[in-house]
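Asker: structure of the sequence below:
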Amino acid sequence: MYGAEEEEEFRRLDGEGEASSKVVRFYGGRVPRTPMLDVMRQTIKKARVARLEEILSKRCSSVQVLLENVQDPHNGAVCIRSADSMGLMYINVVEYFMPFAYDPELAHGSDEYVEIKRFQTSHDAVRQLKREGFSLLAVG
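Answerer: Sure thing, here's the model as predicted:
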């Protein structure tokens, strides 16, 4: 149903920025190709796949939010919804004093589109984000 002309190949970069030998095939440049998705893709209309890929192309992984010790589950849900509304893909949370909690009903499904990365200390979170090449901006 879908030809090779619709598929792109990319080489993943390792931590030092060198191209690895692993070739990853993508649909439309954003969604890694898997055997399960190959099967599912045959049953989904081409227009629907194009729409999903369009939405994914507008998501942003180059900006991430870092939160520390969010106490109220309502606030946690609002943070997730806000990140999703801006197209962000990741929220990083530090759970030094208490685990990050959110009310799924108040998240209104945004928690399915935003991945939550959890850290025990601020130091761990900052070290990981810097390792991934991020600069940090503190807002208080």
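
Asker: CA only for contacts and neighbour counts going forward, please
Answerer: Noted.

Asker: all helices of the chain, in order?
Answerer: In the chain, the segments counted as helices under DSSP state H are 35-43, 46-57, 73-85, 104-107, 122-131.

Asker: quick one: distance of the longest one to the chain centre.
Answerer: When distances are taken as CA atoms, centre = their mean, to the nearest Å, helix 73-85 is centred 15 Å away from the chain's centroid.

Asker: by contact count, what packs against it?
Answerer: strand 90-94, helix 104-107 (3 or more CA pairs under 8 Å, 6 or more residues apart in numbering; DSSP states H and E).

Asker: can we see that at 6 Å?
Answerer: Counting contacts by 3 or more CA pairs under 6 Å, 6 or more residues apart in numbering; DSSP states H and E, helix 73-85 is packed against helix 104-107.

Asker: any idea which of the helices of the chain is most buried?
Answerer: A comparison of those by mean neighbour count, using mean count of other CA atoms under 10 Å, puts helix 73-85 on top with a mean of 19.

Asker: and this one, so I can compare the two:
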Amino acid sequence: MRSDDPDVIEIEGPPPLARPAQVVIEALSPVVTPERLQRIDEVVRTRTDELVLVLDCIADPHNSSAVLRSADAFGVQTVHVIVGEQGFRASRGVSKGTHRWLDVVRYQSAEACARRLRREGYAIYVAAMGADTTPEQLHETPRLAVVFGNEHRGVSPEMRSLADGTFSI
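Answerer: Below you'll find the predicted structure:
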């Protein structure tokens, strides 16, 4: 997909709320049906912060979009993005607006991303060809950040050096 395609959008992350979240919830709750409130509560309760995704300089907007949709579908709330030379772009048609329901956190370097993940208690594992560890073996890791690399170059050497290990899919 060409970067100048009209379907391509730059993903900046969630806009800041003008008011505290609780104030927004209290203001909107009276105009939302009880069924809708129940569904929203159910979705929020099933979101996880025990697993986060890290995208290391993803180039193809279709791939970015597919990852965002998958994160949303599986209840992964946060996607950390190390922005590549082309920014972090998604396809409107593929992403279906899921980026609006996720916390997308952008970084200019792998080091800044890893520093935050460590501060928040995450173990960092990068996807790599031929790694001995499988995703099933990572299941017991209490707070896990999984890193997926660029479609052509894989995970950057910088991020590999900052990771706790590798896994193969």
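
Asker: coming back round to it: a markdown table please, covering the helices of structure 1 and showing distance to Leu66 of structure 1.
Answerer: Formatted as a markdown table, the helices of structure 1 follow (distance: least, CA to CA, whole Å):
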| stretch | distance to Leu66 of structure 1 |
| --- | --- |
| helix 35-43 | 32 |
| helix 46-57 | 22 |
| helix 73-85 | 10 |
| helix 104-107 | 18 |
| helix 122-131 | 8 |
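
Asker: tell me the contacts of the aligned partner of Thr121 of structure 1 in structure 2?
Answerer: Mapped onto structure 2 by TM-score structural alignment, Thr121 of structure 1 lines up with Ser109. Going by CA atoms under 6 Å, 6 or more residues apart in numbering, Ser109 of structure 2 touches Ile82.

Asker: any idea how far Glu50 of structure 2 is from Ser109 of structure 2?
Answerer: 23 Å (CA to CA, to the nearest Å).

Asker: try Phe167 of structure 2
Answerer: 17 Å.

Asker: those two: which has the busier surroundings?
Answerer: Phe167 (20 against 15; other CA atoms under 10 Å).

Asker: thought the more buried one was touching Ile124?
Answerer: No. Counting by CA atoms under 6 Å, Phe167 of structure 2 stays clear of Ile124, with 10.3 Å between them.

Asker: and for those two, which residues touch both?
Answerer: By CA under 6 Å, 6+ apart, no residue touches both Phe167 of structure 2 and Ile124.

Asker: count of neighbours near the residue opposite Phe134 of structure 1 in structure 2 once aligned?
Answerer: The alignment partner of Phe134 of structure 1 in structure 2, by TM-score structural alignment, is Tyr122. Counted with other CA under 10 Å, the neighbours of Tyr122 of structure 2 add up to 22.

Asker: right, and Tyr122 of structure 2 touches Leu144 too?
Answerer: Yes. Using CA under 6 Å, Tyr122 of structure 2 is in contact with Leu144, at 5.1 Å.

Asker: trace Leu67 of structure 1 over to structure 2, please.
Answerer: Per TM-score structural alignment, Leu67 of structure 1 is aligned with Leu55.
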